[in-house]
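Undergrad: Any chance you could fold what I've pasted below:
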Amino acid sequence: RVGGGASRLVAAAAYSLWPVFTAVVGSTSAAALPGALLPWVLLPLADQRYTARVAALRSALLVPFMGGVNAASTLASLLPVGLYLLSRPPGARKWKLIAWWAPAVAVATAWWWVPLLLLGVHGENFLPYIETARTTTDTMAATEALRGAGNWVAYLHFGEPWLPAGWAVASSAVVIVCSACAAGLGLAGLARRDMPERRWLVLTVVAAVLVLLAGYGGASGGPFHGTVQDWLDGPLSPFRNIYKFQTGLALAFVLGLAHLAGRGVPGRG
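TA: You can find the predicted model right below:
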């Protein structure tokens, strides 16, 4: 378990208010839904009271509630779940969880990925006519990625902000300071050696950071950002909006925050 009673409430509030969600919840709630369900998809897998089969099926049954409006958002939010399964201690339970969970998720989400494949075969490919990889990565500086504010749409301002909540996330000094402090405290919690599930959480942070920052070409940007942007405009174009991978980072940070706060705030459980 991570943290205590009070620190878990603080972490839950921080997660619900994390900029990656607040920037879009008032305009495109479908973009926030996968991340909102992410903790619930993980919970059955972490419950040792269930057999591997029951845990995997309970988790998979929650995945459809992430929605099918945006497949990339759902897949991006499932990355931490996949890393959780892969980081389990070696043994029969680990492989049983994976063997049950992967096909169960495929079946549970067939209602949207089968039509999506048919659309890809018979429909018009609109991806070359929308935002480019340079647009989606230009706002993903390390500071913005870590505090959950890398969504490029939040920075659009045409006399008035395109997303009012997103513009507040991008420009409000109070929001910037608070979100940066939350991210810093989360990192401090993850850095503690007594952090539960530290290997999985660090792996999640590293994977998310690599995805988020690889295409950034600004100051101190990735050395191969040009190549990455070409990939995002080519074979990886469905994942061009890389801000969708910030949900795993948010979860890892709030768990680190809960642990750090729990060291100083006594609580039950």
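
Undergrad: okay, CA-based contacts and neighbour counts for the rest of this
TA: Fine.

Undergrad: Report the separation between the two terminal residues of stretch 163-177.
TA: Stretch 163-177 has an end-to-end distance of 20 Å (Cα to Cα, to the nearest Å).

Undergrad: I'd like the structure of this one too, to check against the first:
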Amino acid sequence: MKRLSTGVHLPVWILLGLVVFLQPVGQVAADTKLDLLLDPSGFLSGAMHAWTDDFTLGQLQNQAYGYLFPQGLFFLLTDALPDWVAQRLWWWIVLGVGFSGFYLVLSKLHIGLMPLRVIAALLYALSPRTLTTLTTISSETWPAMVAPWICLPLLASRITSRQIALSLIPVAALGAVNATATLAALVPAALILAYRQRWLHGIAWSLGVLAINSWWIGPLLVLGRYAPPFTEFIESAAVTTNWLNPVEILRGTTSWTPFVDTERQAGYLLVNSRVFVILTVLVA
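TA: Below you'll find the model as predicted:
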């Protein structure tokens, strides 16, 4: 059974790679911070400081520190490659990690037969939320793809300190571009510990999460202390939740930008095309 499971991942990864690299060859997308792709070393060196004078008349940097790891490190290591290739590789890893993690969770829980697990894992990796955000703000897609890996060790029949440590390893890889997305990726694992009533393990896990994420919590507090409330001007809670309703949440079309802009083509079709709306409702 283990050999069969291992054999599932490679062909699906190849399929996902083909899908990713068949996107417009030679072109790059403005995925979150374009300068991270074009000049990763310059961007990351600037991210070490709260203040930058490279834009407007100077400003406190928003979220720059969150790219240091893992996304920033990845683009730094792939800087020698053509920009579009490095970007496609990143998207490929994001999708592959999401598929494999979700498939392993289903296998661990003995849910469904292998073909159904593959379909379910593909639907997870290629969910409407992923299709909407992957090519424009993949930093928000990544935490959701890592979330199954955080849960996987906690599904063992017996939880020990080893399982807690194994769960914390992917926590370190969540990144911190969007603190809300990072925290949301921790919720399933926390619910598992609560459901299994592993209170002492839950405390140890929570302390580990705080320690691991301390590298970005500090800069976030600095930003919150000295920066103006800019989110109220560009994406307040009232704006971002205006289109949310039970159907949209069920479909996974919770990203607000496709409702007001056509830039994210896949996301725009998912919320405006009757065909895609009906299909996603049926799948959900």
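
Undergrad: ok, which stretches of the stretch 51-200 of the second structure are helices?
TA: For the stretch 51-200 of the second structure, the helices defined by DSSP state H, counting those that start in this stretch occupy 73-77, 83-108, 114-125, 128-133, 138-151, 161-171, 179-195, 199-212.

Undergrad: Burial-wise, tell me which of those helices comes out on top.
TA: Of all the helices of the stretch 51-200 of the second structure, helix 138-151 has the most neighbours on average by mean count of other Cα atoms under 10 Å, namely a mean of 25.

Undergrad: tell me, it lands on which residues of the first structure?
TA: Aligned by TM-score structural alignment, helix 138-151 of the second structure falls on residues 29-42 of the first structure.

Undergrad: got the contact list for the matching stretch?
TA: 16, 20-21, 24-25, 59-60, 62-63, 65-67, 69-70, 73-74, 77-78, 81, 244, 247-248, 251 (Cα atoms under 8 Å, 6 or more residues apart in numbering).

Undergrad: Over in the first structure, find the residue span the helix or strand harbouring residue 267 of the second structure aligns onto.
TA: Element membership for residue 267 of the second structure (DSSP states H and E) is helix 265-272. Taken onto the first structure by TM-score structural alignment, helix 265-272 of the second structure occupies residues 164-171 there.

Undergrad: In the matching stretch, which of the residues would be classed as buried?
TA: Neighbour-count burial for stretch 164-171 of the first structure, counted by 16 or more other Cα atoms under 10 Å, picks out 164, 165, 166, 167, 168, 169, 170.

Undergrad: With the second structure overlaid, how far apart is it on average?
TA: Mean deviation of stretch 164-171 of the first structure relative to the second structure after superposition (mean Cα distance after the TM-score superposition for the first structure): 1.1 Å.

Undergrad: now stretch 75-86 of the first structure
TA: Looks like 1.5 Å for stretch 75-86 of the first structure (mean Cα distance after the TM-score superposition for the first structure).

Undergrad: so that stretch matches what in the second structure?
TA: The aligned range for stretch 75-86 of the first structure is 183-194, by TM-score structural alignment.

Undergrad: and what of stretch 103-123 of the first structure?
TA: Mapping stretch 103-123 of the first structure onto the second structure (TM-score structural alignment) gives residues 207-227.

Undergrad: now stretch 226-237 of the first structure
TA: Residue span in the second structure matched to stretch 226-237 of the first structure, by TM-score structural alignment: none.

Undergrad: picking that back up, quick check: which of the helices of the stretch 51-200 of the second structure is nearest to residue 6 of the second structure?
TA: helix 83-108 (9.7 Å; Cα to Cα).

Undergrad: How far away from the center of its chain is that closest one?
TA: Here helix 83-108 of the second structure is found 10 Å from its chain centre; the criterion is Cα atoms, centre = their mean, to the nearest Å.

Undergrad: ditto for stretch 206-218 of the second structure
TA: The answer for stretch 206-218 of the second structure is 18 Å, by Cα atoms, centre = their mean.

Undergrad: can you check stretch 248-268 of the first structure too?
TA: For stretch 248-268 of the first structure, the gap between its own C-alpha mean and the chain's C-alpha mean amounts to 17 Å (Cα atoms, centre = their mean).

Undergrad: Now do the buried residues in that stretch.
TA: Across stretch 248-268 of the first structure, burial judged by 16+ other Cα under 10 Å covers 248-262.
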